[in-house]
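Undergrad: Turn this into a structure:
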Amino acid sequence: MSGHLNGRLSAFAGTGRLVTLGLRRSRVMLVVWVYALTAYAASTAYGFKKLYDTPASLHDFVAGINGNGAAVAMYGRIHVTASIGGITAWRMAAIGGLLAGVMSVLLVVRHTRGDEEAGRLELVGAGVVGRRAPLTAGLLVGVIANLALAVLSFLALISIGLPVAGSLATGLAWTIPGLCAVAAAGVTAQVAETAQAARTLALAALGVAYLLRAIGDAGRVAWLTWVTPIGWAEQVRAFGGERWWLLALGPAVALVLVAVAYALVERRDLGGGLLAARTGPAEAAPYLNGPLGLAWRLQRGALLAWAAGFAVYGAAVGGILKGIGDLAKDSSDMQDMFARMGGRGSLEDSYTAAMMGIIGMLAAAYAVQVVLRMRTEETAQRLEPLLATRVRRVRWSIGHLLFAVAGPALLLAVAGLTAGLAHGLRVHDLGGQLPRLLGAALVQAPATWVAAAIAVLLFGAVPRLAAAAWGVLGAFLLLGQLGPVLRLSQAVMDLSPFTHVPKLPGGEATATPILALTAVAAVIAAAGLVSLRRRDIG
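TA: So this is what the prediction gives:
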């Protein structure tokens, strides 16, 4: 018994130090995610409290959402219909649960398969570190992030004046999909041989869970909702007779998946995965003979995955548009908020412009990810051998920057096309609505380029702070979402490049702000490239 106990203890030796190291390395990423999601919870509650201050307006909003199939598929069905807390918990359950899952996957894969692929675990393993310690540390970092999110969102909701019990249930509901995603990422990190593949598998599972929940809610197929962690978060029904027992399902499933991950880690070699990588061709494809081809090889998987997500999101936005007038017709505050976010056109046009602004920020997130992939190549020590050839720094970086420019434009086009198709078919005006919504999406591109350029500047000038680009993007997002609700001054709102984008459809389509944003992005990116040429690599 003693030997068995000592064996178990040695398998986890060094876990505490690795957790401390993981939290330190991910401090920017973790703080940005937790801060942004907490702000999302607080702004949602505050906005609903201001917009629906009468029982009649609240009733009309709930009836409008539950009667719109596209809205139900996107956000879920509202079960607690008679309180601000109820619609706040509804809004956070599906979308918030999905985002908490994405945060968890990125954190866990980074500190497990990502470190292993980069060779860091091989160096760490040469010390007093147990076989299971790296996996355990990665899982604990994800758990800590989810618990911090639960506590801070609980505090944010009660500070706004929502009941304590419902606020606690809402905060803990984040942890259901979050903890399941933590454990699922731990499993995929053992199955896949690369960090990219591990992330893809875990995010695909998360996407399937969201899709099943959407089909279950929109199609009233209740059992589909009950087989997904995101559905469990929705069914907690905070602020309306909380189902506390559902909060145990997430940790229970997570423990089962963690046991699977521990079993798998004992059955594979360090650096290998249960799914062996395919043997590559003897000679590289002709398109790989240059930095642009290499960038395409590294970026194509993420681009295709983002494009699929944008297609679904665009279709959901287009499907909601026809009924948006009924949701806000009796709320002057809601109409004013949409006008501040999307311009002073018709209510439908204002809402469309506001949604396109959110789509633009999502495209900017892709652009930032593309730029930060260059930092990953550097820290993984794959860049230095490449630059030892005839490839120069700027030429190498431009290969990636082309994706940071063309990629967001492509994603916006995909979202605009699917939104135009969905809305055009519903109102029997495909020829008129498709170009309107496509233009409203594409006009966001220059603002995404500014966000990407800031990431380039940070990468080139202060590479250790390159991840702070996520914080900058988070600030833009908060200004776009909180600004209209809090009625911030225009000077503060103007700090975000998205504020300067023409509010289409319905607004005036002028070239001046588009050209100005493009010029600003070009200047900032150029400064970043100059800094990159002058600094040490690695």
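
Undergrad: from here on, contacts and neighbour counts on C-alpha atoms
TA: Noted.

Undergrad: which SS state does Arg8 fall under?
TA: helix (DSSP: H, G, I helix; E, B strand; the rest coil).

Undergrad: Look up how far Ala261 lies from it.
TA: 16 Å (Cα to Cα, to the nearest Å).

Undergrad: repeat for Ala184
TA: 8 Å.

Undergrad: Also Phe310?
TA: From Phe310 over to Ala261 the distance is 31 Å, taken as Cα to Cα.

Undergrad: can you give me the helices for the stretch 201-350 of the chain?
TA: 222-225, 229-235, 249-265, 291-321, 324-328, 332-342, 347-379 (DSSP state H, counting those that start in this stretch).

Undergrad: Mean neighbour count and distance to Gly416 added to these, as CSV?
TA: Output for those, formatted as CSV (neighbours: other Cα atoms under 10 Å; distance: least, Cα to Cα, whole Å):
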stretch, mean neighbour count, distance to Gly416
helix 222-225, 18, 29
helix 229-235, 28, 27
helix 249-265, 18, 36
helix 291-321, 19, 6
helix 324-328, 18, 18
helix 332-342, 21, 16
helix 347-379, 23, 8
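
Undergrad: I'd like those laid out as JSON lines, including distance to Arg533.
TA: Below are the helices of the stretch 201-350 of the chain laid out as JSON lines (distance: least, Cα to Cα, whole Å):
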{"stretch": "helix 222-225", "distance to Arg533": "53"}
{"stretch": "helix 229-235", "distance to Arg533": "46"}
{"stretch": "helix 249-265", "distance to Arg533": "42"}
{"stretch": "helix 291-321", "distance to Arg533": "16"}
{"stretch": "helix 324-328", "distance to Arg533": "51"}
{"stretch": "helix 332-342", "distance to Arg533": "40"}
{"stretch": "helix 347-379", "distance to Arg533": "14"}
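
Undergrad: quick one more, to check against the first:
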Amino acid sequence: MTGTGSLVRLALRRDRLVLPLWVLVTAMLPIVQTTGIAELYPTEQGLRRFAASFGANPAMEALLGPIQHWNAAAMGVWRAAFIPVVLALASLLTVIRHTRVEEETGRRELLGSAVVGRNAGLTAALTVTVAANLAVGLIIVATFAGRGYALAGALATGLGYAVVGTVFAAVGAVAAQLTESASGARAIAASVLGGTYLLRMAGDSTGAAWLSWLSPIAWAQQMRPFAGEVWWPALLAAVAAAALSGVAYALTGRRDVAAGVLPPGLGPAQAAPGFGSLWALAWRLHRGTLLGWSAGLAVFGAVVGGAAQDAAGAMAGNAQLREMMARLGGESNISDSFLATVVGVFGIAVSGYAVQAALRARGEETLGRAEPLLSGAVSRTRWMASHLVFALLGPVVVLAVLGLAIGAAYGAGSGDLAGQLPRVTGAALAQLPAVWSLAALAAALFGLLPRLAGLTWAALAMFLLLGQVGALLGLPAAALDLSPFSHLLKLPGGEVTATPLLVLTAIAAALLAIGLHGFRRRDTG
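TA: This next block holds a predicted model:
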């Protein structure tokens, strides 16, 4: 453990911008959702009707889990049920960043040549991430208690968030030991997160409730904040986190630095005929991420599309809920409002893929793999474009798969497959200009200010926050207009106009041009 304190300070310095951002965003959303619901439904009768409408809806139960109680605080925590998933993702990525990425870039070996123990890096990464999760929990407790809500419920909410993040920090620690690449570790950890979320969805929306107990995400819900708190699921999460951390420490002692426990597969002796181009290399680097996103959204799209009819029935008898959904989504009917809201949320999620693909060029540069290519007969523009094509065309594929999955499931359930399939697919593809804007912002920062390229994630988090709670809180139009997603068409069901799509596309094109021009003029490294 020698040198752990110094590595903790180093990790905090490197994450001085990103770490406070995801801590504050995830910590503030529960109270923001609660405040919005309390303002929309100021009476007990309204809250009961709101809870009853959603409580009988299997679609919302699958997406967010069961409603534990009708009071505003319990409903706010339920409405923010996807935030622990975001917290879990941030936690596992943080651990991988300070463990496997450090080894892949060679920095861990340099540090290891000094007075630094073998377990210091893993311990520092877990310490920083667990401390961040505890900070999230404490902020949640303070915000709810400060607004006069029950202290026990506030403690259960904060503790639930903290233990979910801690469990997936340990998942990230184990994944970092298995492969020799950071991208492989992220894929393993993200697959575990997606699988546990699907287990929770299956357990909460079917008769097999025991499946939810296999998901750490559900353990926070089982603590029943503001609904007669139950504390022992936190102990279950603590045991799981400790066991996974123990596995990570055991594995790190069984492998060499920069190596993984799982041996890398040997490639063929002769390269395939089509693997001799820059575009083939880019496909090799991006294909796993593209296929993974496409498969995941196909599953989620099928679930959402199949439940859209039930969601429409649940909203039909609630005028306030219809108004809220119309402000967030489509405007023609209840089903379209629900579908437009869901498509909009997934559009922001797909922006995460676009940013990830655009920043892959930055990863190749920092790992030293770009310079050998650029020293040959490869222009900087072609090399950067080989990555940007996946940031631009990849979202087309992912959103098309999402739209086809939702449209097919919804169309089959409503008996109008031929009519709904193109409508919903078009609505999904209408998210592209905003998604391209985020990818282009990442490209512009990479070309001009590569050290600040990671701030694109901060922009995405801000847009997510505005989209989720801005309309509910009645924020001014100037604030909502900061997000490119606020300018998109509300489809299916809304009026189709080309102007916002063209303007956003033009902005994205300008940012891409700036990024390409900047990369041509700056030094690499």
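
Undergrad: now what about the TM-score between them?
TA: Overlay of the two chains. TM-score (TM-score structural alignment, normalised by the length of the second structure): 0.95; 525 aligned residues with a Cα RMSD of 1.8 Å.

Undergrad: sorry, back to before: which one of the helices of the stretch 201-350 of the first structure lies closest to Asp494 of the first structure?
TA: Proximity to Asp494 of the first structure (Cα to Cα) singles out helix 332-342 among those, at 12.4 Å.

Undergrad: hey, which helix is longest across the first structure?
TA: Secondary structure of the first structure read by DSSP state H shows that its longest helix is helix 393-427.

Undergrad: mean deviation of it from the second structure?
TA: For helix 393-427 of the first structure, the mean deviation from the second structure after alignment is 1.0 Å (mean Cα distance after the TM-score superposition for the first structure).

Undergrad: Which elements pack onto that helix?
TA: In terms of contacts (3 or more Cα pairs under 8 Å, 6 or more residues apart in numbering; DSSP states H and E), helix 393-427 of the first structure is packed against helix 291-321, helix 347-379, helix 430-442, helix 445-461, helix 511-534.

Undergrad: Mind reading off the mean deviation between the first helix or strand past the fourth one going along the chain and the second structure?
TA: So that's helix 445-461 of the first structure. Of the helices and strands lying after helix 445-461 of the first structure in sequence (DSSP states H and E), the nearest is helix 468-486. Helix 468-486 of the first structure differs from its equivalent in the second structure by a mean of 1.5 Å after superposition (mean Cα distance after the TM-score superposition for the first structure).

Undergrad: which part of the second structure lines up with helix 468-486 of the first structure?
TA: Using TM-score structural alignment, helix 468-486 of the first structure lines up with residues 455-473 of the second structure.

Undergrad: Contacts for the matching stretch, please.
TA: Outside stretch 455-473 of the second structure, the residues within contact range by Cα atoms under 8 Å, 6 or more residues apart in numbering are 18, 21-22, 25, 29, 32-33, 35-37, 324, 327-328, 348, 351-352, 355, 438, 441-442, 479-480, 482-486.

Undergrad: Give me the buried subset of those residues.
TA: 18, 21-22, 25, 29, 32-33, 35-37, 328, 348, 351-352, 355, 438, 441-442, 480, 483-486 (16 or more other Cα atoms under 10 Å).

Undergrad: which stretches of the stretch 51-200 of the second structure form helices?
TA: Secondary structure of the stretch 51-200 of the second structure by DSSP H, counting those that start in this stretch: the helices cover 58-64, 72-79, 83-97, 100-104, 107-112, 120-146, 151-178, 182-205.

Undergrad: which stretch among these comes nearest Ala51 of the second structure?
TA: The closest of those to Ala51 of the second structure is helix 72-79. By Cα to Cα, the value is 7.4 Å.

Undergrad: Need the helices and strands packed on helix 393-427 of the first structure in CSV (columns: distance to Val143 of the first structure).
TA: Listed next are these as CSV, based on distance: least, Cα to Cα, whole Å:
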stretch, distance to Val143 of the first structure
helix 291-321, 25
helix 347-379, 23
helix 430-442, 36
helix 445-461, 28
helix 511-534, 36
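
Undergrad: what's the closest of these to His400 of the first structure?
TA: With Cα to Cα as the criterion, His400 of the first structure lies closest to helix 291-321 of those, at 5.4 Å.

Undergrad: Give me the range in the second structure that the longest helix of the first structure lines up against.
TA: So helix 393-427 of the first structure sits over residues 380-414 in the second structure, by TM-score structural alignment.
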